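J.: here's a sequence, model it:
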Amino acid sequence: MNTFLQQCVDAIGAKHVVVDPADMATYLTDWRRRFTGRALAVLRPGSVDEVALLVRLCNRFRIPVVPQGGNTGLVLGSVPDSSGTAVVMSLLRLNQIRSVDPVNNTITAEAGCILHHVQQAAVEANRLFPLSLAAEGSCTIGGNLATNAGGTAVLRYGNMRDLCLGLEVVTADGEIWSGLRGLRKDNTGFDLRDLFIGAEGALGIITAAVLKVFPQPRARLTAFAAMTTPAQALQLLALAQEHCGATLTGFELMSDFCMQLVNAHFPQLQLPFATSSPQYVLLELSDHESFAHAEAMLESLFADALEQEILHDAVVASSLAQSRALWSLREHVPLAQAEEGKNIKHDVSVPISRIAEFIAATDAFLQDAFPGCRMVTFGHLGDGNLHYNVSPAIGEAGDAFIARQADINRVVHDSVHRFGGSISAEHGLGALKRDEIRRYKSPLELRLMQSIKTALDPLNLMNPGKVI
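T.: Below is the predicted model of the structure:
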C-alpha cells in the first residue's frame, strides 16, 4: 500500500495526498454529521490529467475511488464506508471557469467550481445560470451533475440534466472522454452524457461540463400567498401557469408548522401576514418584458384566485430586500428543523396532480403508526418534489425517534410508491437508499442498471456500495 501512496505522491505532490486522520476528517464525515467513514487517503488532483493518472493507479492497485465535490449530499453518496479500503478523490482543485460564450449561451466549468461562482460568472456576462439551492455557496458543479440536482427553478428551467449540454469524464479505466460539445442537437448515437449525470460517480468521474445559461430577466417578482389546503395550492399553481406561462419560475409549498419552526428559531424572520394559515405558497416570476408587465400578471392572477376563493391573502415584494426576506422564510425551513432537533428527511416526488391526496393519506398513516409525530412538509410543488420530513412528537427523545427511522421510512416510501412516485427526487440514492430502492424498482430495471455498471466499471472501483 505504501507503494500505491508513494506513486500518488509522485503524481500530484505530497501536499495533495492527505493521509493524516485529522486532516482527512472533513472529507470523511457526511453533511448531516451522522456518519464518518474511513479512507486510505484523500487525493486532491489539480487537473483532468491528474484525475486520469490517479484513476489508472487505483485500477492497477485495485483501490476503490469515492469522488467528492463539496460533500453537501444527504444520502451518504460522497463519503467512504467504514472499511478504510478506498480513497476519496476530491475535485475541489478543479475549479476553473474555462470559457463563457454569451452568443451560444453556455459556460464551460470544471467540476470543482462552487455553484455560486458559476452563477456569478453568468451574471458578469449578463446571463443567468438558474440552478439555485440552499447549499449553493458550498456545493460544486460536479456534485450537482452527479446527483442531477434540482432546486427551486426546475419548474421553468429543469434539473441539472436539462442544464447540461456536454461533459468531460474520466472513465473507470482512467481514460478521458472529451464530450464538451455545446450543441443543443446531436443525434449521433447513445447519449453518454445522460448516463453519467445522476450516476453519483458510480460510472466515472465528471471533471467539467458545458452548461446552459439564459438571458437575464428584466424583472423578478416574488409573492407570498396564504391558503387553507394543499389542494388549493394546486389550484393556484394551475391558475398561475394559465396567467403567467413560462414567466413562472418558482412555486414553493410550505405548511404552517414549517413557518412555526422558522419563527421559533429565527424570530427575526417574520411572516408577512397578521394571522397564520394552514398552507403557504412562495412564487416567483422572471419576466423578460418589464416589471410592470410582471406586476400586472400577478395582480390578475391574485384577483382571479381571490374571486375563486383559492386563497385568502397574498403579498407581493416591492423591493429586492422584501423578495429576499420572503425567500429567507423558505430557505430557513430545513435550518429551523435542524435547530428543533433530530428529524427524518424524505426527498420524494409524486405526480403533481396527486400531491394533496398524498399528503393527506401519508399524514394519516404516520399518525396512526407514530402518534404525535410532526410533519414538516415543504418543497417544490411546481415539479412535484416534496421534502416530506418527520419530527418526533413533543417530548420524545431524538435518539429514540431516529432508532425508528426504518419503520417511518417504510410508511412514507410505501405511500410514495402507491401514488406512483419516487423515493428520491433530487438527492440521489447514495448508500442511504441503495437497498431501499430494491423494494420499488422492478427486477428488470435493476438488471439493466447493473449491466450498465458492469460494462462501464467492471472492477467495481467507482464509488462502490452507492446507487446499486
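J.: going by C-alpha atoms from here, please, whenever you check contacts or count neighbours.
T.: Will do.
J.: mind listing what's buried in stretch 46-64?
T.: Neighbour counts using 16 or more other CA atoms under 10 Å place 46-48, 50-59, 62-64 of stretch 46-64 among the buried residues.
J.: which of the residues you listed fall in helices?
T.: If you go by DSSP state H, those have 48, 50-59 in helices.
J.: in contact with I423, which residues?
T.: Contacts for I423 were tallied using CA atoms under 8 Å, 6 or more residues apart in numbering; they are 346-349, 413, 416-417, 437.
J.: my bad, should have said F419
T.: Neighbour list for F419: 350-351, 354, 358 [criterion: CA under 8 Å, 6+ apart].
J.: try A431
T.: Residues touching A431, when contacts are defined by CA under 8 Å, 6+ apart, comprise 75-77, 465-467.
J.: for M254, same thing?
T.: Applying CA under 8 Å, 6+ apart, the residues contacting M254 are 279-281, 330, 377-379.
J.: run this one through as well so I can compare:
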Amino acid sequence: MTSKLSPPANEASSGLAPDVLDDFKALIGEQHCLTEPADIAPYCREWRNKFFGICPLVLRPGNTDEVSAIMTLAYARNVAIVPQGGNTGLVGGQITDQSNAQVIVSLERLKRIRSLDIEGNVAVVEAGVVLETVQKAAEEADRFFPLALGAQGSCQIGGNLSTNAGGTSVLAYGNARDMVLGLEVVLPDGRIMRGLRSLRKDNTGYDLKHLFIGAEGTLGIITAASLKLYPLPRDRQVALAGIETPRDALRIFNIARSRVGSMLTGFELMPRIGMEFAVRHLEGARDPLVEAHPWYCLLELSIGSDAINGRELMETMLEEAFDADLIRDAVLAENTRQMQDIWHIRHGLSEVQKEEGGSIKHDISVPTHAIPDFLDRAIPACLEAIPGCRPVAFGHLGDGNLHFNISQPIGADRDAFLNRWEEINAMVHAIVADLEGSISAEHGIGVLKRDLLPGVKDPVELELMHQIKTLLDPKGLMNPGKVLQ
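T.: Below you'll find the model as predicted:
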C-alpha cells in the first residue's frame, strides 16, 4: 500500500485537453476557477503533509445548480472529480492523484444557512458552511448543534457528513449520520437528489441519505443537509481528573453513566505525554492540576433543566470516584472560559503532535470495556518494536474510540520512523481485530486504509459496496481510488 506520496517536483502537463478545461470554466466563470499552480497547491496537500496530488483545475461553484452543471459535463467528457470541503481529512480522501487529470470541486462557496426552524429544531445548511458557524448560529437561536471536532473552525459540513465524522459528542448524540434528517446530493451524472426533508418520521422506503453519509464523495456530492438541532443546555459542567490507569477511567465512566445517564455528554481519556505536548506547543494551554498524573479523564455534563443543580451533580459524582480511590486530583471549571481551556487541551492533541516529529496514526475502536486491554497490549508492543517511541493514546473512551498515535523517539530520523508505518499499523490492527474492533472509527478509509478494507470487511458487505458504487457511478468518475480498490 502506498500511504505517502511525494510532493510534485515541478509542474506537470495537464492530463485534460484545453477545450475541456475551458468548458468547465464557462460553467461558473473564470473568477471561480483556479488554474495557477500556486493557487491550486493548498488544495492538493493534506494538512499533515502525508498526501500530495497534482491537479489542473480547482472549481469553486456557488450553488447546487452549478455543481450539477459541473457533474453533467464531467460525466459527458469522462473527467474524474474529487470533491473537497475544508481539506481537514486525515486519510487522503480529499486529495487528487498525481495524474494531473482529476478536477477538484471545492464546496467552500456553498456557505449559506438556508433556514433555521426553531420550533422544529432543524437547520438547513449548505455543504461549505464551516462546522463552527453552524454551532454559533444554533446557539444564537437558543439551540444546540452537538457535532464537535478539533478542526471545527475550518472543517465543513459536507466533509463532516461525507466522512461520517464522530468527535467528542458521540457519547450522547451519535455520529454525524445521527444528526441528519435529509440531504441534497448531486449524483455523478449531474442529477440532483432533492431530499432535504425535515421530518423526524418518514417511512417511505429506502433511506437513501445514508448511502452518501460516510461514502467519502465516491457516490455523489453532498450540497446541503437538514440537520437536527437540540435545546441549548441550561447548564454545562466540565471537570478534569488526574488518574492512575485507563481501568480507573473506565470505572469512573461507569459511575458517571449510572449517576447521570444521558446528561454525560463527554468523557475523554488523555495520557500524561499528551498533556505535556499540549502545554509545550499549544497556545494558551496550561496543566490545570498542580501535580502530574499518568492519565487524565475529561468529563462534561449538559443539563437541560434549571431544576437540576449541575455543579452539585458533578461534585457528587467526583466525590464517589474519590471515595473509590479512582481519582488522585480533579478540577471543576468555574466558568465558561475555564471550560473552554480544558477542552482546548483535548481538541489540540492532534495538532501538537506535529511539533514532536513523525507520528504513526491509528483511529481505532474497540468495545468500551476492552479499551484498557487494548492499551495494555498495544503500548508495550509498540515500545518493543520501536524502543524510545512515544505512544500518545487519547480519545473518546465513552464510545470506544481511541486515537492511538505513536510519536517518533526523540532525535530519531523522521523518515526512517515513518517508513515503519505499515508495520506498526499491522501490529496494532491485529490487536484491534482480536478485540473485535474497527481499524477506522471516525476518520474514514480514503486512500490510507483502502487496501486494508478487504481484510477487515465482511465479503458480502464489500461486494454490496462495489455493486452500489457501480450502480451510482458506472464510469468510476467520483473520487476514484478512494475507499474501494
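J.: TSV for the ones in helices among the buried residues of stretch 46-64 of the first structure, including distance to A303 of the first structure?
T.: Listed next are those as TSV, based on distance: CA to CA, whole Å:
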residue	distance to A303 of the first structure
V48	55
E50	59
V51	57
A52	59
L53	62
L54	61
V55	60
R56	63
L57	65
C58	63
N59	64
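J.: pick the one among those closest to G137 of the first structure.
T.: Within these, proximity to G137 of the first structure (CA to CA) peaks at V48, which comes in at 23.3 Å.
J.: which position in the second structure pairs with the closest one?
T.: In the second structure, the position corresponding to V48 of the first structure is occupied by T64, as judged by TM-score structural alignment.
J.: right, and that match touches I221 too?
T.: No - contact status for T64 of the second structure versus I221: not in contact, 9.6 Å apart, counting by CA atoms under 8 Å.
J.: any common contacting residues for the two?
T.: Shared contacts of T64 of the second structure and I221 (CA under 8 Å, 6+ apart): V186.
J.: quick one: map A240 of the first structure onto the second structure.
T.: Taking TM-score structural alignment, the alignment pairs A240 of the first structure with A256 from the second structure.
J.: quick one: map I118 of the second structure onto the first structure.
T.: Under the alignment (TM-score structural alignment), I118 of the second structure pairs with P102 of the first structure.
J.: ok, back up a step: out of the contacts of A431 of the first structure, which end up buried?
T.: Judged by neighbour count, with 16+ other CA under 10 Å as the criterion, the buried members of the contacts of A431 of the first structure are 75-77, 465-467.
J.: what kind of secondary structure is the residue lying farthest from the centre of the first structure in?
T.: What lies farthest from the middle of the first structure is T3; by CA atoms, centre = their mean that is 38.2 Å. The three-state label given to T3 of the first structure by DSSP: H, G, I helix; E, B strand; the rest coil is helix.
J.: mind telling me what it corresponds to in the second structure?
T.: In the second structure, the residue paired with T3 of the first structure according to TM-score structural alignment is D19.
J.: ok, its match to L289 of the second structure distance?
T.: D19 of the second structure sits 63 Å away from L289 of the second structure when distances are taken as CA to CA, to the nearest Å.
J.: quick test: name the residue nearest the centre of the second structure.
T.: For the second structure, the residue whose C-alpha lies nearest the mean C-alpha position (CA atoms, centre = their mean) is A165; its distance is 4.2 Å.
J.: okay then, goodbye and thanks.
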